[in-house]
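Visitor: Below: sequence and its predicted model.
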Amino acid sequence: MSDSSPGTVDLLGVLAYAELTAFLRLAEDAALLAPTLNDRAALGDVAAAEYGHFRVLRDRLASLGVDPEEAMAPFVEAIDAWHAQTRPKDWHEALIKAYVGVGIAGDFYREAARNTTASISALVDEVLAGESRAEFAVERVRAALDADPRLCGRLALWARRMVGEALSQGQRLAAVRPQLAALLVGEEGENLAEIGRMFARLTEEHGKRMAALGLTPGP
């Protein structure tokens, strides 16, 4: 497998568009939903990091002789749909999306990167290394739950809905992008059953993030 193999280009393309849209959505949430200037700045920092990640991926695609726009194009509809279906209504929902959404996406891309070349795997690790910036959300969500425990049920439901939409979109992408699907399941994955097991692992990681937020995962 080379750095410019179809599956690798798909991985870089979907990750690039995910980072670009994350930047745009987080910046919008910071401007419209943050209750204080400090909160606006904190979420703005996360948005800026996402844009930096996008630039790294865009430049790598270009260095491989791939048009970044063409590489991202197959994933626009699915990622845009996920954002449309998970648009936060308030600051607390925005925080959970920043933390849980970034986390589930990172898990997905790491799964795929395990079956790429060493240089691409290192690139994905570099791009995802800054995800800890989103963990500022944990402190704020926990403080909000301490102040009003009634928020727990609503926010837990919101997080489950968001991840459910992400898994659904991911499964659709895997079904229509066979090279990316093959990268996700590795050499041992002969059919979509292995993809199902991969998504089960993603769901387990989601449960850990829910616990970190002080939310109880649903069944």
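Guide: Good, I have the coordinates. Numbers count the residues shown, from 1 in each chain.
Visitor: from here on, contacts and neighbour counts on C-alpha atoms
Guide: Will do.
Visitor: ok, now how distant is the residue most central in space within the chain from Val163?
Guide: Of all residues in the chain, the one closest to the mean position by CA atoms, centre = their mean is Ala105, 2.4 Å from it. Counting by CA to CA, to the nearest Å, the separation of Ala105 from Val163 is 9 Å.
Visitor: Same check on Ala134?
Guide: Separation of Ala134 from Val163 (CA to CA): 16 Å.
Visitor: what about the strands in the chain?
Guide: Under the criterion DSSP state E, the chain carries no strands.
Visitor: Return the distance of the residue lying farthest from the centre of the chain relative to Val141.
Guide: Largest separation from the mean C-alpha position in the chain: Ala147, at 28.7 Å (CA atoms, centre = their mean). The gap separating Ala147 from Val141 is 10 Å, by CA to CA.
Visitor: got the contact list for Phe54?
Guide: Counting by CA atoms under 8 Å, 6 or more residues apart in numbering, Phe54 makes contact with Leu15, Ala16, Tyr17, Glu19, Leu20.
Visitor: and the third one, how many residues sit next to it?
Guide: Residue neighbour count, defined by other CA atoms under 10 Å, stands at 24 for Tyr17.
Visitor: ok, now which ones touch it?
Guide: Phe54, Met72, Phe75, Val76, Ile79.
Visitor: repeat for the first one
Guide: Neighbour list for Leu15: Phe54, Leu57, Tyr109 [criterion: CA under 8 Å, 6+ apart].
Visitor: ok, second structure coming up, stack it against the first:
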Amino acid sequence: MAESDARASLAPDADPGYVEAVVDLLAVVSYGEISAFERLAEDAKLAPTLRDKLDLATVASTELAKVAALHERIRHFGADPFEAMGPFRNPIEEFHAHTAPSDWYEGLVKAYVGDGLANDFYREIAQFLDPDTRDLIVSSTAEGSHAEFVVDRVRAAIAADPRLGGRLALWGRRLMGEALTQAQRIAADRDALSALLAGGLDRPGLDLAELGRMFTRLTERHMARMGELGLDA
């Protein structure tokens, strides 16, 4: 059986370890969306204009709107979404504490680059899930209208003040390091997610070579986002 066929054949009730991993992934994405809403709403206070404030607040509301479907899927697997999110609260909040933006533009870059890298990681893991859960994770972590909003604002700011580009490029590299550290920590701390990535007799997994290729893909996507912003990776 081809690897893609094997992944597609996974069922929600395949085994308790699989269910635990699925609930973990749904939970971390759910809390990530809640945290993104809180952070973007707070960053909106730094907006230089009322239009920017409203635009970012609108982006924040779209993040929160994704949570209901994720929680419904968690309940489908017999778990409580709030209990499931509990273990991920501290690591996600620690990440945000270590990467608190100092101004409006750092906040925009974080929303685009930092969140984008984390979401890329979740989409990589989602490829090992049953089709319904995989599709929900992919749609929940897709870049929305905020991508165009951020790119437009950051590029315009750099054109007006080229010195800003150097500072934001350094900021973007820091975000990448912090985001990769967070992703590795979450995967390592949750046995079910680690087991899911390792695979088993009934499902494919990642060997060391494929794991390396996955992190290469994450790095390449990060560089592409930095390029979209007009920043050196």
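Guide: Yep, that arrived. These numbers come from a predicted model, not from an experiment.
Visitor: Superposing both, give me the TM-score.
Guide: Once superposed, the chains reach a TM-score of 0.91 (TM-score structural alignment, normalised by the length of the first structure), with 215 aligned residues with a CA RMSD of 1.7 Å.
Visitor: Give me the spatial nearest neighbour of the counterpart of the residue nearest to the centre of the first structure in the second structure, chain neighbours excluded.
Guide: Using TM-score structural alignment, the equivalent of Ala105 of the first structure in the second structure is Ala118. For Ala118 of the second structure, ignoring the flanking residues on the chain, the nearest one in space by CA to CA, 6 or more residues apart in numbering is Ala179 at 6.2 Å.
Visitor: Verify the stated contact: that neighbour with Leu117.
Guide: Yes: the pair Ala179 of the second structure and Leu117 qualifies as a contact (CA atoms under 8 Å) at a distance of 6.8 Å.
Visitor: for stretch 37-54 of the second structure, how far is the first residue from the last?
Guide: End-to-end distance of stretch 37-54 of the second structure: 14 Å, with CA to CA as the criterion.
Visitor: quick one: the helices in the second structure?
Guide: 3-8, 16-43, 50-65, 67-76, 81-98, 104-109, 115-126, 131-140, 145-160, 163-189, 191-198, 208-229 (DSSP state H).
Visitor: Now do Val23 of the second structure against Asp135 of the second structure, distance only.
Guide: Val23 of the second structure is 15 Å from Asp135 of the second structure, by CA to CA.
Visitor: Show me which of the two is the more surrounded one.
Guide: Val23 (28 against 14).
Visitor: Mind telling me what the more buried one corresponds to in the first structure?
Guide: Under TM-score structural alignment, Val23 of the second structure pairs with Val9 in the first structure.
Visitor: OK, contacts around that match?
Guide: Per CA under 8 Å, 6+ apart, neighbours of Val9 of the first structure: Asp3, Leu61, Val66, Ala71.
Visitor: The first one and Ile120 touch, don't they?
Guide: Yes: using CA under 8 Å, Asp3 of the first structure is in contact with Ile120, at 6.6 Å.
Visitor: where's Ile104 of the first structure relative to Arg25 of the first structure, distance?
Guide: Computed as CA to CA, the Ile104 of the first structure to Arg25 of the first structure distance reads 16 Å.
Visitor: Neighbour count: these two, which is higher?
Guide: A count of neighbours by other CA under 10 Å puts Ile104 above the other of Ile104 of the first structure and Arg25, at 21 against 18.
Visitor: my guess is that one meets Ala200, correct?
Guide: No: counting by CA under 8 Å, Ile104 of the first structure does not reach Ala200; the two are 11.6 Å apart.
Visitor: Counterpart of the residue nearest to Ala118 of the second structure over in the first structure?
Guide: Alignment note: Ala179 of the second structure maps to Ala166 in the first structure; criterion TM-score structural alignment.
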